[in-house]
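J.: mind looking at a prediction? Sequence and model below.
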Amino acid sequence: MRNRLIIGGFYFTGLVLLSFGISLIITAGLGAGPWDALFVALSYNIGLTVGSWTFIVGFILILLNGLLLKQKPDFSALITMFVIGSLVDFWLLVVFADITIAALGSRLLILLTGILSGAAGISCYLQSDFARNPIDQSMMVFHQLTGKSLSFSKTFLEVAVLIVAFFIGGPIGVGTLLVAFGIGPLIQTFYKPVTALRTKVCDSGEINKQTA
């Protein structure tokens, strides 16, 4: 039970860090990742908040993933999308609502901080197998249906979404490239120490339990 709570803590901490990173990247105004650029574009063109579109698109992906695999949709993933969407709206509409940044150096710093936060958040969030992000699940579905590698599947979907976001006015720029090519290696960099920390915390609890 204790270990489940610990892993749950990593899961929620990861979503907080991820949403914070997404919001910083958007606030920097130098281009967002493909999916976030799509959500921003939908918000600009149709209405609703960025967080709302995160949830709506996530719901559509859950249905589509289930349909393509001929399986029952994993609606537990809606929890993840709801939390991420709500937190993104909190950061953008409450915390960063009145912030205007003109200096390019400051915007670049915010962008890089956002990418680091997002990568750290994903590394924490992946410590749990609960309610995986339907965007990640889409990559797995494409991989299973086509037989292509995970790397190709991820890249293909990201490029496809990027093209859609570009044509409907999403924020595409240098930040988009940094997110696309930088966040993967950063996740790999963070994942090992975060996993070691989670293992250490869980193991220490077991040791204390045995010696009590």
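T.: Yes, it's here. Residues are numbered from 1 along each chain as shown.
J.: going by C-alpha atoms from here, please, whenever you check contacts or count neighbours.
T.: OK.
J.: let me know the secondary structure of the residue lying closest to A77 once chain neighbours are set aside.
T.: Using CA to CA, 6 or more residues apart in numbering and skipping residues adjacent in sequence, the residue nearest A77 is A131, 4.1 Å away. Here A131 is recorded as coil under DSSP: H, G, I helix; E, B strand; the rest coil.
J.: structure two is appended below for comparative analysis:
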Amino acid sequence: MFEIFKIKNIPQKSWSSEKPLNFKPKVSTFLLLCIGLAIFGLGEGLLLVSTTGNSPWSVLAEGITKITGITIGTSTFLVSVGVLSLWIFLKQKPGIGTIMNIIIIAGVIDLTLIYFDPPTSIVSKYILAVVSVLLVGLGSGIYLIANLGPGPRDGLMTGLTRVTNLPIAFVRASIEISVVLIGWYLGGTVGIGTLIFAFGIGPAVAASLYLVNKI
């Protein structure tokens, strides 16, 4: 069980792309990338449905939605495009996975909000919050192993780490805290679910990488 906490590298599978900047991946690689991103988007959407508190970037997306009136999926899409534009200054190069990340996650979030209703009991809300974090972790593991380019937020993290030479943990924490504060100021939902996501997403991603690697 504790082996999941020892993972330091993204595993390589037979269906993994040999390099992130691969614009002609195997069909299996592309399909699993899309499946992973769809699961990721479902998890993000279900956390919103739980009404217990959103993930940091969804807090920002919901805050923008309350200001502009656009859907959370559309807001997520625009935030992702905005983050991706920062890559220009960081000399990061997007891959197919980067583009699909922007499109699929935003679309699935909106579909999830359309077809799922919030739970009625407190217990079921927090169970849903935990399940949603596990789904985001599972989707992350699959999409990362596909190795077709990082998502806009992950690319921002690695780019800033390279440019500033600061520890990756500090850079990631600084980004997430800043995003939550801005989103909360705009009216995004912050709650226990936000904490569940913050503390649970790391182990969930590690567990997903471990399990997918064993399959």
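T.: Noted; the coordinates are in hand. Here the structure is a predicted model, which means the values were calculated and not measured.
J.: I60 of the first structure matches what in the second structure?
T.: In the second structure, I60 of the first structure lines up with G82, judged by TM-score structural alignment.
J.: near that match, how many other residues are there?
T.: 12 (other CA atoms under 10 Å).
J.: mind telling me what element it is part of?
T.: Using DSSP states H and E, G82 of the second structure sits within helix 72-90.
J.: that helix vs the first structure, mean deviation?
T.: Once fitted to the first structure, helix 72-90 of the second structure is off its aligned match by 1.3 Å on average (mean CA distance after the TM-score superposition for the first structure).
J.: what's the following helix or strand past that helix in contact with?
T.: Next in sequence after helix 72-90 of the second structure, counting helices and strands by DSSP H and E, comes helix 96-115. Around helix 96-115 of the second structure, the neighbours that count as contacts under CA atoms under 8 Å, 6 or more residues apart in numbering are 21-23, 33-34, 37-38, 40-42, 44-46, 48-49, 71-74, 76-77, 80-81, 143, 147-152.
J.: list the helices and strands the helix holding G82 of the second structure packs on?
T.: helix 56-68, helix 96-115, helix 152-164 (3 or more CA pairs under 8 Å, 6 or more residues apart in numbering; DSSP states H and E).
J.: just the angle for the very next helix or strand once past the last one relative to helix 56-68, thanks.
T.: Reading on from helix 152-164 of the second structure to the C-terminus, the next helix or strand found by DSSP H and E is helix 168-186. Taking axes from the mean of the first three to the mean of the last three CA atoms, to 10 degrees, one finds helix 168-186 of the second structure and helix 56-68 inclined to each other by 20 degrees.
J.: now stretch 79-95 of the second structure: buried residues?
T.: V79, S80, V83, L84, W87, L90, Q92, P94, G95 (16 or more other CA atoms under 10 Å).
J.: would you mind measuring from the closest residue to the third one other than its chain neighbours to I142 of the second structure?
T.: Counting by CA to CA, 6+ apart, V83 of the second structure lies nearest to P152, which is 5.9 Å off, once chain neighbours are set aside. Taking CA to CA, to the nearest Å as the criterion, P152 of the second structure is separated from I142 of the second structure by 17 Å.
J.: do the same with I109 of the second structure
T.: From I109 of the second structure over to I142 of the second structure (counting by CA to CA), the distance is 18 Å.
J.: check L90 of the second structure too.
T.: The gap separating L90 of the second structure from I142 of the second structure is 26 Å, by CA to CA.
J.: what of K214 of the second structure?
T.: For K214 of the second structure, the distance to I142 of the second structure equals 12 Å [CA to CA].
J.: just S55 of the second structure next, same as before
T.: S55 of the second structure is 19 Å from I142 of the second structure, by CA to CA.
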